[in-house]
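*Asks:* Build the 3D model from these lines:
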Amino acid sequence: LLQSRLAQNSAPAKEPQSHAVRAVIALAKEVERINQLKAQIIVEMTTLGENLSEVPLLVSIPGIGIKTALCLIAELGDVRRFHSANAINAYIGIDLIRYESGQYEAKMHIRKRGNPYARKILYRAILNIISVSQYQPTLISANYKRKKQSAQSHGTKKIAIAAMSQFNRLMHHLILNNELYDSTTFMPE
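*Replies:* Take a look at the predicted model:
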């Protein structure tokens, strides 16, 4: 009944029994089914991830929720296997390419050869960290805002890539040392 009303409102020029209205009803039901499946998968991920030691460490960072932490762990695997945060950057594909030839020096770009899903999750994580920084500032959000307000600002995405690299260093440190995020230790200057 709700889908029928929504379909009528979304296709007001069509008759209630027309093909267009029936198609919208079917698509609305499919969206509801997918949303329920997504919610069920998130509950299952949370249940499976409760035993992982990395989850509470990542969730202790302001702006990182359980879903983001689990997605990062799922895409990166065991962070301890990386010898440094730069290795995580290379795995994700945010390591920089530097090209020089004689006097010519090209602009630096990220490699983008790594895991695109991890890169997207990390980008969203940075946006979350920045959005909660009004209430819970971090060194990452402070550096992001400082670079963004700089007169030599190079664009939001490049600044976000730098923040992603900084987040990787923080994540690598916390997991290797089995530490929770402490705002007094990692506080903005």
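*Asks:* C-alpha only now, for contacts and for neighbours.
*Replies:* Will do.
*Asks:* Is it correct that residue 119 is in contact with residue 92?
*Replies:* Yes. Residue 119 lies in contact with residue 92 (CA atoms under 8 Å); the separation is 5.6 Å.
*Asks:* Looking at the two, which is more packed in?
*Replies:* Neighbour count, other CA atoms under 10 Å: between residue 119 and residue 92, residue 92 has more, with 24 against 21.
*Asks:* Hmm, that one is touching residue 110, no?
*Replies:* No. Look at residue 92 against residue 110 with CA under 8 Å: they stay out of range, at 10.1 Å.
*Asks:* quick one more, to check against the first:
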Amino acid sequence: MGDLSRFSSSKKVNAYIGIDIRRYQSGSFLGNDHINKRGNSNARRVLYLIVINMLKQQRWGPNHIVEYYYKLKEPPYSKKHKVTMIACINKLIKCLYSLALKGTLYDYHLASRKSD
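*Replies:* Got it, this is the predicted structure:
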């Protein structure tokens, strides 16, 4: 992905990776939303594997992205796995973008306070 400071917002990082939402709409017809997939497929794959590994290694320490995954899987939301994974990748990108711009390390307690 390179230097994240070249992007002006985390939404532009999402567009670069290709997980921004593509909406199809014509007149009164509104199609299903999908991810764009026009971005960097290697970065998309790496971020997907990062979230998968976070889920596998959750016993080693708390992580707000894993908590967000299980929150979206609970009955009021009950999102499908791929939809939940894209939402977690989006949250991970926001977290990485913020950490890269501020030059700080990840702190679970600080991140969990911001997500509440």
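*Asks:* TM-score for this pair?
*Replies:* Taking TM-score structural alignment, normalised by the length of the second structure as the basis, the two superposed chains have a TM-score of 0.90; 114 aligned residues with a CA RMSD of 1.5 Å.
*Asks:* Residue 25 of the second structure -> the first structure?
*Replies:* Mapped onto the first structure by TM-score structural alignment, residue 25 of the second structure lines up with residue 100.
*Asks:* What is the aligned counterpart of residue 73 of the second structure in the first structure?
*Replies:* Match for residue 73 of the second structure (TM-score structural alignment): residue 148.
*Asks:* and its match, helix, strand or coil?
*Replies:* Recorded secondary structure, residue 148 of the first structure: helix (DSSP: H, G, I helix; E, B strand; the rest coil).
*Asks:* Run a quick neighbour tally on it.
*Replies:* 17.
*Asks:* got a list of what it touches?
*Replies:* Counting by CA atoms under 8 Å, 6 or more residues apart in numbering, residue 148 of the first structure makes contact with 155-156, 159.
*Asks:* who wins for most neighbours among these?
*Replies:* residue 159 (18 neighbours).
*Asks:* if I've got this straight, it is in a strand?
*Replies:* No. Note on residue 159 of the first structure: no strand contains this position according to three-state DSSP, which reports helix.
*Asks:* Aligned to it, what sits in the second structure?
*Replies:* Per TM-score structural alignment, residue 159 of the first structure is aligned with residue 84.
*Asks:* thought its match was touching residue 72?
*Replies:* Yes. With contact defined as CA under 8 Å, residue 84 of the second structure reaches residue 72; the gap is 6.4 Å.
*Asks:* Please work out which residues of the second structure line up with the longest helix that the first structure contains.
*Replies:* Across the first structure, the longest stretch assigned as helix under DSSP state H is helix 19-49. Under TM-score structural alignment, helix 19-49 of the first structure corresponds to no residues of the second structure.
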